[in-house]
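Q: any chance you can model this:
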Amino acid sequence: MASMIDTSDVAASAVLGTVPMRRRTLLIIGDDEDCVSRNLLHAMALEFPGLRVSISSELEAAYQRFDPQLALILVDVALREDLREHAPAILRSQPGASLALFFSDERAVVDWPDVLGTPFVRSVLPMNLRLDVWLAAMRLILIGGDYLPFALLGAFASRAAGGAVLERSAPPPAPMLGPRPGFRDLTLREQQILELVARGRQNKLIAAALDLSEHTVKIHLHNIIRKLGVHNRTEAARLYLDGLAARPAARGGEGARPEPPLMP
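A: Model (predicted):
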């Protein structure tokens, strides 16, 4: 269920360039309705009167009918894999809308080239920009422009050239050699998180170990559970341990059950 925030009654200038802004809707899809601060919502109300903001935790919200017309769908970068599946149908149902990604913590992103290659997405908007810069970037996107932060492009170029990876160094995960195909679909970060889940770590401890936010850990766990086709983290951990048991042990003979590797 999406919540609606109508900014049309705010008395302020509504000029994008030299063209008054018509009434439109911005849909923000994140982990929960707190993905955007109240201060930022108030700033948008002052900057863009007539812009109605709808916030949802489900991509399916983008299929709804919106009045005024949906102009932009801003999606949490952690949901980009689900967005790949939904994007064509969403844009068919919302022909006047464009797609952009937002993120609060760049360290939560495993693969920037993958993010930049997300189909139909033309802009990536950090949420930690200075307020006036953020509003200017949003204004650009709303009038049809594209926005990519220079720091993101620099990190992409560095990685493409074989330079340092954007993320802080993290220990490699245990090999996923179990028979279940879903293991092969897990990203490096998802494998690391699943290893810690299998060791009984709670989200707060996982976040601290990998220098992530708890919000980001929750998003990764959602993706892990979906990819493995299980119902919860306990089932995912059991599959992980079964996968370790299925591979030949390096020591102790064939079929010995190895202990999950320890992370520093």
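Q: drop to CA atoms for contacts and neighbour counts, all remaining ones
A: Fine.
Q: and the gap between Ala87 and Arg80?
A: 10 Å (CA to CA, to the nearest Å).
Q: go on, Leu188?
A: From Leu188 over to Arg80 (counting by CA to CA), the distance is 16 Å.
Q: one more: Leu152?
A: Relative to Arg80, and taking CA to CA, Leu152 is found at 16 Å.
Q: centre-most residue in this structure?
A: Ala78 (1.6 Å; CA atoms, centre = their mean).
Q: so who does that one touch?
A: Residues near Ala78 by CA atoms under 8 Å, 6 or more residues apart in numbering: Phe103, Ala108, Val109, Thr216, Ile219, His220.
Q: structure for this one too, so we can compare:
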Amino acid sequence: MSSYLHKPAIAVIEWRTFFRDCITRSIAAASGLEVSGFPQVKDWIDHCDLDKTSIVLLCLGDGRQEHRLKDSIGFIFSLSIPPPVILISDEEDSGYIVDTIEQGARGYFPAQMSLDLAIEAIRLVRAGGTFVPAGSLISAQHKMENSRSDLRYSSADLFTDRQIAVIESLRRGKTNKLIAYELDMSESTVKVHIHNIMKKLDVNNRTQVAFLATEMLGKHGRFLKPATR
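A: I've put the predicted structure just below:
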């Protein structure tokens, strides 16, 4: 690889120039590490010595770039030796936390976190650890508990028979291909069902669907009937 390419210890991916410069300079000054900023993952790929990048800080912003986040993480983890990825988000949303850690990210920084704590967390991740603020985990747990409570009363009427069949397959860890084969539908139809299920449950991934499904089932393995309130 050409010698002119940047060799940052930390790469900051942030499409907003002002925020990118602030994050890059703050972390460099506080950590003493070499830090470079890039507007997109592609720019980092094109202009960096990837072997010298010890961490990628991927900034989500205000949550409206969720699709870009998923594409970016997928692209990074398609590399032969991907570096650890830490997500920075303006929104402390439990769905993002679960999604990014499930995909392989090694950290989650809410924008409300202090710079000093962020530097310590970066050092932890560089040493091989994973960092998620305790407050974010508590928020995620409360959201899941509230969802389970609501679903005890509404799960039987919330889904169609086909969606229930898909949910039961998800909680058994089956792939889309296997679900499609067993339920005699196309994989694209399975994906549509899963999308609609996640929307109804207000969750962001298959893992959360499977987690909630256990609470939606009665002791005999059937979905609970709505209770009279």
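Q: circling back: just the ones in helices from the contacts of Ala78 of structure 1, please.
A: Of the positions in the contacts of Ala78 of structure 1, Thr216, Ile219, His220 sit in helices, assigned by DSSP state H.
Q: what lines up with the first one in structure 2?
A: In structure 2, no residue is equivalent to Thr216 of structure 1 according to TM-score structural alignment.
Q: Thr216 of structure 1 - how many residues pack around it?
A: As a burial measure, Thr216 of structure 1 scores 20 neighbours (other CA atoms under 10 Å).
Q: with the last one instead?
A: Using other CA under 10 Å, His220 of structure 1 has 22 neighbouring residues.
Q: neighbours around the spatially closest residue to it that is not a sequence neighbour, how many?
A: If the residues on either side of it in the chain are set aside, His220 of structure 1 comes closest to Glu190, at 6.0 Å by CA to CA, 6 or more residues apart in numbering. Counted with other CA under 10 Å, the neighbours of Glu190 of structure 1 add up to 21.
Q: part of a helix, is Glu190 of structure 1?
A: Yes: remark: Glu190 of structure 1 belongs to a helix, assigned using DSSP: H, G, I helix; E, B strand; the rest coil.
Q: that one and Phe103 of structure 1, how far apart?
A: Glu190 of structure 1 is 18 Å from Phe103 of structure 1, by CA to CA.
Q: and the lengthiest strand in structure 2, what does it pack against?
A: The longest strand of structure 2 (DSSP state E) is strand 55-61. Where contact means 3 or more CA pairs under 8 Å, 6 or more residues apart in numbering; DSSP states H and E, strand 55-61 of structure 2 is packed against strand 10-13, helix 66-76, strand 85-89, helix 115-126.
Q: most tightly packed of the ones you listed?
A: strand 10-13 (a mean of 26; mean count of other CA atoms under 10 Å).
Q: contact partners of that strand?
A: Contact partners of strand 10-13 of structure 2, identified using CA under 8 Å, 6+ apart, comprise 20, 23-24, 33-41, 44, 53-59.
Q: could I get the full set of helices for structure 1?
A: Under DSSP H, structure 1 gives helices at 38-47, 80-93, 112-116, 131-142, 150-160, 182-185, 188-198, 203-210, 214-228, 233-246.
Q: what residues in structure 2 pair up with the fourth one?
A: Counting by TM-score structural alignment, helix 131-142 of structure 1 lines up with residues 115-126 of structure 2.
Q: and the contacts of that stretch?
A: So stretch 115-126 of structure 2 is in contact with Ser26, Ile27, Ala30, Ser31, Ser54, Ile55, Pro84, Arg106, Gly107, Phe109, Thr130, Phe131, going by CA under 8 Å, 6+ apart.
Q: now for the fourth one: what does it line up with in structure 1?
A: Across the two structures, Ser31 of structure 2 finds its equivalent in Phe48 of structure 1, going by TM-score structural alignment.
Q: any idea how far Met44 of structure 1 lies from Asp132 of structure 1?
A: Met44 of structure 1 is 11 Å from Asp132 of structure 1, by CA to CA.
Q: in three-state terms, label Val166 of structure 2 for me.
A: Secondary structure state of Val166 of structure 2, per three-state DSSP, is helix.
Q: just the buried members of the contacts of strand 10-13 of structure 2?
A: For the contacts of strand 10-13 of structure 2, a burial check counting by 16 or more other CA atoms under 10 Å picks out 20, 23-24, 34-38, 40-41, 44, 53-59.
Q: which residues touch Ser169 of structure 2?
A: Contacts of Ser169 of structure 2 (CA under 8 Å, 6+ apart): Ile179.
Q: next up, the contacts around Glu187 of structure 2.
A: If you count contacts by CA under 8 Å, 6+ apart, then Glu187 of structure 2 has Asn176, Lys177, Ile179, Ala180 around it.
Q: which among those residues end up buried?
A: Buried subset of the contacts of Glu187 of structure 2 (neighbour count, 16+ other CA under 10 Å): Asn176, Ile179, Ala180.
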